[in-house]
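[1] Sequence first, predicted coordinates after that:
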Amino acid sequence: LHLEVVIERLKRKFGTEVELKAPKVPYKETIKGSAKAQGKYKRQTGGRGQYGDTWLELGPLGRGKGFEFEDGVVGGVIPRNFIPAVEKGIREVLPHGILAGYPIVDLRVKLYDGSYHDVDSSEMSFKIAASMGFKKAFEMCKPVLLEPIMTMNVVVPDECMGDVIGDLNSRRGKVLGVEPKGNGQEVIKAHVPMAEVLRYAPDLRSMTSGRGDFALEFSHYEEVPPHIAEKIIKEAQATRVERHA
């Protein structure tokens, strides 16, 4: 409501047209399982070729732990000067995701084996090999989408509490508690996925005849239910196809 008032003022005072768009949900990607995969890049195009060979092991980390890279190579199967290129090749994949183009988080990668060529190996060939191996292993690790969960405090009249709680439940919300505020009002505290409350203000106004109010802040990330994740991934893939058309 406050945003609508500001936009109306801009229109009246400056003649500025403002287009409102719903914010994009900052989903993330992660894995639930572990896997090993080889990434091998070999190219011969006359003269010096390109050769990089990596074996990677992926596994999940706790929520909020980010990304960890471990150099587990022994016996010189990959020269030390190529190890940073392997890590770089993996890190360059992380921001753009594999499932639906969202940032990849909370996983560890161990480089544990590989091979090289005295002449044809280079930092670039190992960077490409690592990204290939990472993508292959990621898809074998039960990848999932994560979504932001918001903490909501909803202030409503007593007589509207049942309707509002029912609505929060329908938005995949988890009611954490209800406290009296006085003056015939209750405060409902809940965890609700951000995707479900992007347009909550007009709905709350409708349910409470304009007497409800709410505040929300980020709480944590949780796995997106499979049937919803499937829809998000399909939409992301369709968008990618349109961009490259």
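    On my side now, so go ahead.
[2] contacts and neighbour counts: CA atoms only from here.
    Will do.
[3] buried residues in the longest helix along the chain?
    Identified as the longest helix of the chain according to DSSP state H is helix 226-244. By 16 or more other C-alpha atoms under 10 Å, the buried positions in helix 226-244 come out as Ala229, Glu230, Ile232, Ile233, Ala236.
[4] Val144 versus the fourth one, what's the distance?
    Ile233 sits 10 Å away from Val144, going by C-alpha to C-alpha, to the nearest Å.
[5] likewise the first one?
    When C-alpha to C-alpha is the yardstick, Ala229 and Val144 sit 8 Å from each other.
[6] can you check the last one too?
    With distances defined as C-alpha to C-alpha, the gap from Ala236 to Val144 amounts to 14 Å.
[7] same question, the third one
    Using C-alpha to C-alpha, one gets 11 Å for the distance from Ile232 to Val144.
[8] Could I get the full set of strands for this protein?
    For the chain, the strands defined by DSSP state E occupy 28-31, 35-43, 50-60, 67-71, 107-115, 143-157, 174-182, 185-193, 213-223.
[9] Flag every buried residue along the second one.
    Pointing back at strand 35-43 there. Within strand 35-43, the residues that count as buried by 16+ other C-alpha under 10 Å are Ala35, Lys36, Ala37, Gln38, Gly39, Lys40, Tyr41.
[10] also this one, for the comparison:
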Amino acid sequence: MLGRNRKASRERDVRAVWAVCSALLDYPTPELLAGLDDLERLVPGNSDLAALAAHLRAHPLRAVQEEYVATFDHTRKCALYLTYFAYGDTRRRGAALVRFKETYRAGGVEWDEATGELPDHLCAVLQFGATVDTALAAGLLAEHRAGVEMLRLALAGWRNDDGSTGSPWSGALVALCDTLPDLHGDEADAVRRLVEQGPPAEEVGLAGYGADPALTGTGGTAAGPSTGPALIAPATIPVRS
């Protein structure tokens, strides 16, 4: 019984961290800033997430929005789309994106195409794990662990305009990775290869896989500027039961 209680407590803690990471890694909005106190109460004592919340409080909304776009929409190594790290903008990415939609369906929900967003967005995966099915989300994160670690390393090494190192959003990736199993063997090798080589080179371009209705997305990607803020609402997952 004690072991079962510890497991349940651990899962609650993981869900809380994933929920807060999902919200804080989303495009900054007035609603997100207004809810920072509530988010921090979900993860008391987490210094990494508290530091990011403090940064968001300390700067004007427009400034953090511009900083967010410069970080996640204009930089390949800081993409929030997990399949991008493994497949780049190649035809093989299409099947990987379908895998995310199938996983959401296995959890009892359907991906909402009306969002115009791709289903591999890290915020969506974390919200799915926090609110729907932790185990299924953990499976997706495990399959794309090299990409998660690549993003963590890229944010940790981010050079700020004042010459300092480390993106404010780095704390969210540290907090997330702290909830994941340690890397060993082939997983660690995959991270090293990704850091050295980067995502695969483009084979067919966005038009090549965008023609598939199941894969169409209009949000920003690491391949170029966004046409607007991410369409995943803060602290929500774009799914419907």
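    Sure, I can see it. Here the structure is a predicted model, which means the values were calculated and not measured.
[11] overall similarity of the pair, as a TM-score.
    Overall, the chain-to-chain superposition scores 0.24 on the TM-score scale (TM-score structural alignment, normalised by the length of structure 2); 102 aligned residues with a C-alpha RMSD of 6.1 Å.
[12] The longest helix of structure 1 to strand 213-223, inter-axis angle?
    Angle, helix 226-244 of structure 1 to strand 213-223, by axes from the mean of the first three to the mean of the last three C-alpha atoms, to 10 degrees: 90 degrees.
[13] Just want the angle from helix 226-244 of structure 1 to strand 143-157.
    In terms of direction (the same axes, to 10 degrees), helix 226-244 of structure 1 departs from strand 143-157 by 110 degrees.
[14] Remind me what helix 226-244 of structure 1 packs against, helices and strands.
    Helices and strands touching helix 226-244 of structure 1, as assessed by 3 or more C-alpha pairs under 8 Å, 6 or more residues apart in numbering; DSSP states H and E, are absent.
[15] And the strands in structure 2, which stretches?
    110-111, 239-240.
[16] so which of those gets nearest Gly210 of structure 2?
    Taking C-alpha to C-alpha, strand 110-111 is the member of the strands of structure 2 nearest to Gly210 of structure 2, at 16.7 Å.
[17] And the strands of structure 1: which comes nearest Ala137 of structure 1?
    Ala137 of structure 1 lies closest to strand 35-43 among those, at 5.1 Å (C-alpha to C-alpha).
[18] For the closest one, which outside residues touch it?
    Contact partners of strand 35-43 of structure 1, identified using C-alpha atoms under 8 Å, 6 or more residues apart in numbering, comprise 49-59, 125-126, 128-134, 136-138, 140-141.
[19] surely Arg93 of structure 2 meets Phe85?
    No: the criterion here is C-alpha atoms under 8 Å, and Arg93 of structure 2 misses it with Phe85 at 9.7 Å.
[20] out of these two, which sits in the busier spot?
    Using other C-alpha atoms under 10 Å as the criterion, Arg93 of structure 2 and Phe85 rank with Phe85 on top: 27 against 18.
[21] Can you tell me how far the more buried one is from Ala19 of structure 2?
    Distance from Phe85 of structure 2 to Ala19 of structure 2, by C-alpha to C-alpha: 23 Å.
[22] Find the nearest non-adjacent residue to Glu70 of structure 1, please.
    Excluding the flanking residues, the one nearest Glu70 of structure 1 by C-alpha to C-alpha, 6 or more residues apart in numbering is Lys110, at 4.6 Å.
[23] now Leu56 of structure 1
    Leu111 (4.7 Å).
[24] Quick one: neighbours of the one you found, just the number.
    Leu111 of structure 1 has 21 nearby residues by other C-alpha under 10 Å.
[25] what do you get for Gly210 of structure 2?
    Gly210 of structure 2: 15 neighbours (other C-alpha under 10 Å).
[26] Could you check how far it is from Thr71 of structure 2?
    Gly210 of structure 2 is 24 Å from Thr71 of structure 2, by C-alpha to C-alpha.
[27] for Asn5 of structure 2, same thing?
    According to C-alpha to C-alpha, Asn5 of structure 2 and Thr71 of structure 2 sit 40 Å apart.
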